[in-house]
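Chemist: Fold the following.
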Amino acid sequence: MLPSIPTIPRLISAVAQRYADRVAIEDGPTRLTYLALDALRLEAARALMSMGVEPANRVAIWAPNCWEWIVAALAAHSVGATLVPINTRMKGAEVADILARSGSRVLFCIGDFLGVHYPDMLAARLPSCVERVVVLRGAHPDECSWEAFVAEAARTPPEEAKQRALAVMPQHLSDLMFTSGTTGRPKGVMTTHGQNLRLFAAWSEVVGLRTGDRYLIVNPFFHAFGYKAGWLAGLMCGATIHPEQIFDVEAVMNRIARDRITFLPGPPTLYLSMLAHPRRSTIDLSSLRVAVTGAAAIAPALVKRMRDELGFRVVTTAYGLTECCGVATVCSPDDDAETIARTAGWALPGIEVRCADASGLAVPPGTPGEVWIRGFNVMRGYFDDPAATREAIDGDGWLHTGDIGELDRRGYLRITDRLKDMFIVGGFNCYPAEIERLLCEHPAVAQVAVVGMPEERLGEVGKAWVVLKEGVELDEQELIRWSREHMANYKVPRSVEFVQALPVNASGKVVKNALRARGG
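Modeler: Here you go, the predicted model:
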C-alpha cells in the first residue's frame, strides 16, 4: 500500500511510477499498464479542458463496467470536476432528471448495451445543461465517439492538464452519487477525494487487497461497491482490474479460471449462483483467495461453503451506505463463520458507530436502536438539499442511517431491521416511495403501495398493491411490462395485487406491515 495520497489524480501519478509496467486494467483485448492508464487519463483530461470543463463542474457517466469508464472518471477527477455515476438500469426519464438536477455539462455513455442504444433513450429528453455526449463504444455516425473526444486533447497542452490536476485538493468533491430516499426522488450524495482515499486504504488493508491481485469487478461501477471498493481500491493497491459488464454465472466462472482471478467481492447472490451451477466442479476456481460481501444477510453455512467448495481463504462482510462513502464497518478475515454471517463487523479506524434510541441516547449492547455513524467518511451533504442534509446529519455530526441494529460487547454491529421501507434486490437498494411515484404515473393507477417480500435467489423483491382509477382495467402483466419500460429493472415489482383500498391507520398512512402479513 502506498503512503497516504491526498487526491485521486495524485494517486494515479504515484501508482504509475510505482507499478509502471504492471497491468492495471485487462478488459477483453485491451490491456493497460499503470503507465498507459496514467497517460490516457491525462489525455482525456486535456480533452475535457478543451471542451471547457472547469473545476467543480459535473461530469456524468452512464455506462457498464469497461476500461473507458475508469479513464473518463479519472479524467474528470484530474480536471477538478465532480463525477456523477448513473445507474445503467435507469431509463431515459430517470437519467434526464439526474443530469438536470446535477447540472452535468458532459455525459459519457455507452452506445449499445442489453439490446438498447442508450443515447436514443435521452434523445428527446437531454437537458440543456448537457453540452456534449460522448459515446464510449458503438457511436452512430452523428454521435461523438470516444476517439473523436480524445482527439480534442490536441487543443490543450499537457502541462496545463498536469497543473490543473495538481490544483485538486483533498477537500474538493470527487463525486456526486445519487441515491434514492423516502421522498421518492434520488438525492445527490457529495463526498471528497481525501475521505474516499483514506477510507478505502483502511478497507483494503483489513480485507487483504494487495499488489498483484487479479480483481474481477462484477459490482457495477456506478455503485460505491464497484467504484470505490472496486477499481479505485484496486488501483491504490497495485492490483489488475478485470471489469465485467453483466453477471452471467458461467461467464464469470470461466473468466475466473482463464484470468486466475484472486479477488471477487459481490452480493450473496453471486456466490449462491456459483455454488448452484451444475458445471462448477468442472471449472478451475482454485485461484480465488478473497470474497467480500454485504448488502444482504447471509447464513453461516454459506460462509463455510464459500470456503470449502469455492476455495476462498478469506470471506468477510461489511456494512455501509452511499452517505458514508460506501462503508463504515467490516469483519476481520480471521473472524469465525458465525460472526461473519451474523454481523457486519466493527467500525474502521476514525469512525464511530452508535445504536441510539428515539431520544438519541446510546442503547446497551445487544439492544436494538437506530444505527448512527460519525467520522471522516460521512458525506458533505446532499447536493442542493440543505433540509435533507439537516435531517440526515445532526448537529453533533452523527449520520442517522435509518437502519436498525445492535452492537455486541465486542463492538460488532448486527443489522436487524430497516427504519425506512428500503428493501434490497440482489444487492441493489430499492426505495418504495420512489417506485410508488413512478407507478402512479401510469394513467390507470390511483394509489399504490410497494413492499419488499422475501425471495430465495435475490433476497427480496418488490410487490405492489394497486388501487385502480374508477372505470379502468389493467392486469398484472401489463403493469409489469409498463414498469420495465419506465424504471430500472431491479425496481420493477415482481408481482402485483389489485385491491379496492389500501389499509391505512388513523392518520391515513398506509400500514405496510399489514400488506407484508398478507404475503406473496
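Chemist: okay, CA-based contacts and neighbour counts for the rest of this
Modeler: Noted.
Chemist: for the protein, what's the longest helix?
Modeler: The residue-count maximum for a helix in the chain (DSSP state H) belongs to helix 34-50.
Chemist: Residue 171 belongs to a helix?
Modeler: No - when classified by DSSP: H, G, I helix; E, B strand; the rest coil, residue 171 is found to be coil rather than part of a helix.
Chemist: Give the closest residue to it in space, chain neighbours not counted.
Modeler: Closest residue to residue 171 apart from its sequence neighbours, by C-alpha to C-alpha, 6 or more residues apart in numbering: residue 192 at 5.6 Å.
Chemist: Distance-wise, check residue 326 relative to residue 490.
Modeler: 20 Å (C-alpha to C-alpha, to the nearest Å).
Chemist: before we move on, what about residue 330?
Modeler: The span separating residue 330 from residue 490 equals 26 Å under the rule C-alpha to C-alpha.
Chemist: So if I had to pick from the two, which one is more boxed in?
Modeler: Legend: neighbour count by other C-alpha atoms under 10 Å for residue 330 and residue 490, higher for residue 330 (26 against 20).
Chemist: I have a second one here; can you model it like the first so I can compare?
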Amino acid sequence: MAADTIPALLREAAERYGDKPAYVEGDTTLTFADLLARVRELAGRLVGHGLAPQERVVIWGPNSIEWVIAALATTYAGATLVPANSRYTAHEVADLVDRTAATTVLVHDGFLGKSQIADLRAASRLETVRAMGNLARLSLDHRGGERHVREVAADEVEARADAVLPDDVADILFTSGTTGRAKGAMSAHRQTIGVARAWAELGGVTADDRYLVVNPFFHSFGYKIGIVVGLLTGATLYPVATFDVDRTMELIERERITLLPGAPTIYQSLLTAPGRASRDLSSLRLAVTGAAVVPVVLIERMREELGIDQVVTAFGMTEAVVVTMCRDGDPAELVATTCGRAIPGMETRIGDGGELLVRGDYVMLGYLDDPEATAEAIDSDGWLHTGDIGELDEAGNLRITDRLKDMYISGGFNVYPAEVEQALMRLDGVDDVAVVGVPDERMGEVGKAFVVGTATADEVVAFAKERLANFKVPRHVEHIDVLPRNLSGKVLKTELRSGS
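Modeler: Next up is the predicted model:
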C-alpha cells in the first residue's frame, strides 16, 4: 500500500533508496537513510521541547538541507508545518506566528546579512512560542519554564510518526485567496503526497533524475513538487538558496542535472547568459514552467537552444497546488498558450463570468480559522473559485485570459496589491495609493504605485522596503492628482493599467 502520510513516505524512501544520495548541497551529500536518521533526531528534540501533535512550527529561511530536515521533522513529530517566505520581513513572519499560534520557530539567522532572530523577537511578543532555533545549525533554544526540556526515547518518536493520519493537516501555506489579507491554506498529508505523485508520474520522474530546486521550499511548488517528489521517486535534489545564473549553469554541467522546473524568468536568464555557449547543459530533460504568461518563442528556444526534450507548462495555486499540466509531446504553441489539461484527480470548468472553477482531490481543506472565506472560495458542490478568468478548448486545455482579482505575479511570486497599499498608506505624504502589475521583460510583472500626495518616489520605495518582502516593493511610482474611481468608490485599476 502506498504511503499516505509524510512520516510513512520518509520511512519508505529510506528503505527503498537507502544509501542513494537524497540531497547534495555544496560539499554535503545526504543519503535517504541519513535523512531519516537526521529527521528522527530533530523530531526527538522538538518533542523534548514540548512540541505536541497538531501544534504549528514556522520555518523561515532559504532552500537548504537543514530546511528539509526541519520540515520533515515537524511532520514526523505529528505537528503542522507553516513555511514563511525567506524574503519576508520580521513583521510579516511575526504575523504568521501570531495567527497560527505557532509554538516553535526555526529561523535561518544571518540570511542576506540580516539578524532574523533578533528582528523577530523585536517585532512580536511571541507569546505562544516555547522554542526558537537557528535553522542553519538546527539548534533549539527553550523558552519559558512551563515545559522542561527532556530526553525523548526513540520509540516515543516513532509512536508520534505512527499516530499521524492521512487526513491530519500536514501544512499551512499562506496565500491571499480572494482578498488582500493573507490566508492559511490547509492541506492534509494525503493531499500533499497525492499531488506530488500525480506531478511526478506526468513528468516521468525516476531515481535516476537529478533535480535542481530553484523554486523556494516555502512555496507549494518547491516543497510539494520538490521535497515530496524526491521522497516518492528517489530523485536526488540540489537545493539552491538564491538564484545565480552562472552558478546554476555550473551546477547543471558538473552534476548533469536533468530536472529544472521554475518560473519563466529562470529560463530567460539562462538563454541570455553571456557564458551559456561555453556550458554543456545537454543533460536537462524536463522543464516545467508557468506562473506567468509564457511567450511561444521562449518554449521553442528552451527546446532548441537549451536542448530540453520535455518542456511543459502548468497551472496551480496554493489552494490546489497543481490543477492542469501539459503532457510530453504537446506542440510548443499549445505549451506556451495554454496551461495543459487537468491532472488525474482534478477537474475544471468555466463558471459564471468566465471564472475558472476547479474541483478534486487536491483542493485545500480550507482556510485556517476562516470559515467564511472558505465558504466563499469553495462552493457547496466542492468547486474552488479561482478568481481567474479562463477558457477551455475541446481537449480540456486551459487558457488563462484575465484575473478577477488584482493579484499579479512578479518573478514567480504572487503579489497582492491590497497588502502593498495598506503598507504605503501609513507613509506620511501618501494621501491615496493604488498598486497594479505592469509588464516587465525579466520579472514578468512588477508593481507600479500610483500615489496621491507629496511623498517622493524614493520615499515610497524606501518605506516599502522596510516593511515588505522585496518582490512586493513597487518598481515604479507615478504621482497622480486623483485616483479614478467608480460610483461606489472602487478604484478603476483597468484605467491605471491601460495608461501605464
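Chemist: Report the TM-score for the pair.
Modeler: Once superposed, the chains reach a TM-score of 0.97 (TM-score structural alignment, normalised by the length of structure 2), with 494 aligned residues with a C-alpha RMSD of 1.5 Å.
Chemist: Just the helices from the stretch 401-520 of structure 1, written as ranges.
Modeler: Counting by DSSP state H, counting those that start in this stretch, residue ranges of the helices within the stretch 401-520 of structure 1 are 432-439, 476-486, 512-518.
Chemist: Could you say which one of the ones you listed comes nearest to residue 261 of structure 1?
Modeler: Proximity to residue 261 of structure 1, assessed across the helices of the stretch 401-520 of structure 1 by C-alpha to C-alpha, is greatest for helix 476-486 (33.9 Å).
Chemist: tell me which residues in the closest one are buried?
Modeler: Using 16 or more other C-alpha atoms under 10 Å as the burial criterion, the residues of helix 476-486 of structure 1 that qualify are 479-480, 483-484, 486.
Chemist: Stretch 9-19 of structure 1 too?
Modeler: The neighbour-count check on stretch 9-19 of structure 1 (16+ other C-alpha under 10 Å) flags 9-16, 19 as buried.
Chemist: From the residues you listed, which land in helices?
Modeler: Cross-referencing the buried residues of stretch 9-19 of structure 1 against helices under DSSP H gives 9-16, 19.
Chemist: and of the residues you listed, the nearest to residue 76 of structure 1?
Modeler: Closest to residue 76 of structure 1 out of those is residue 9 (9.5 Å), distances taken as C-alpha to C-alpha.
Chemist: From residue 46 of structure 1, how far off is that closest one?
Modeler: Residue 9 of structure 1 is 13 Å from residue 46 of structure 1, by C-alpha to C-alpha.
Chemist: can you check residue 489 of structure 1 too?
Modeler: As for residue 489 of structure 1, its distance to residue 46 of structure 1 is 36 Å (criterion: C-alpha to C-alpha).
Chemist: Counterpart of residue 34 of structure 2 over in structure 1?
Modeler: Correspondence of residue 34 of structure 2 to structure 1, assessed by TM-score structural alignment: residue 36.
Chemist: Was I right to think residue 161 of structure 1 contacts residue 48?
Modeler: No - when contacts are counted by C-alpha atoms under 8 Å, residue 161 of structure 1 is not listed as touching residue 48 (9.5 Å).
Chemist: Neighbour count: the two, which is higher?
Modeler: residue 48 (26 against 23).
Chemist: what number of residues lie near the aligned partner of residue 256 of structure 1 in structure 2?
Modeler: Aligning on TM-score structural alignment places residue 256 of structure 1 opposite residue 252 in structure 2. Taking other C-alpha under 10 Å as the criterion, the count of residues near residue 252 of structure 2 is 24.
Chemist: With adjacent residues omitted, what lies nearest to residue 252 of structure 2?
Modeler: residue 281 (6.1 Å).
Chemist: ok, now how distant is that neighbour from residue 305 of structure 2?
Modeler: Using C-alpha to C-alpha, we find residue 281 of structure 2 at a distance of 10 Å from residue 305 of structure 2.
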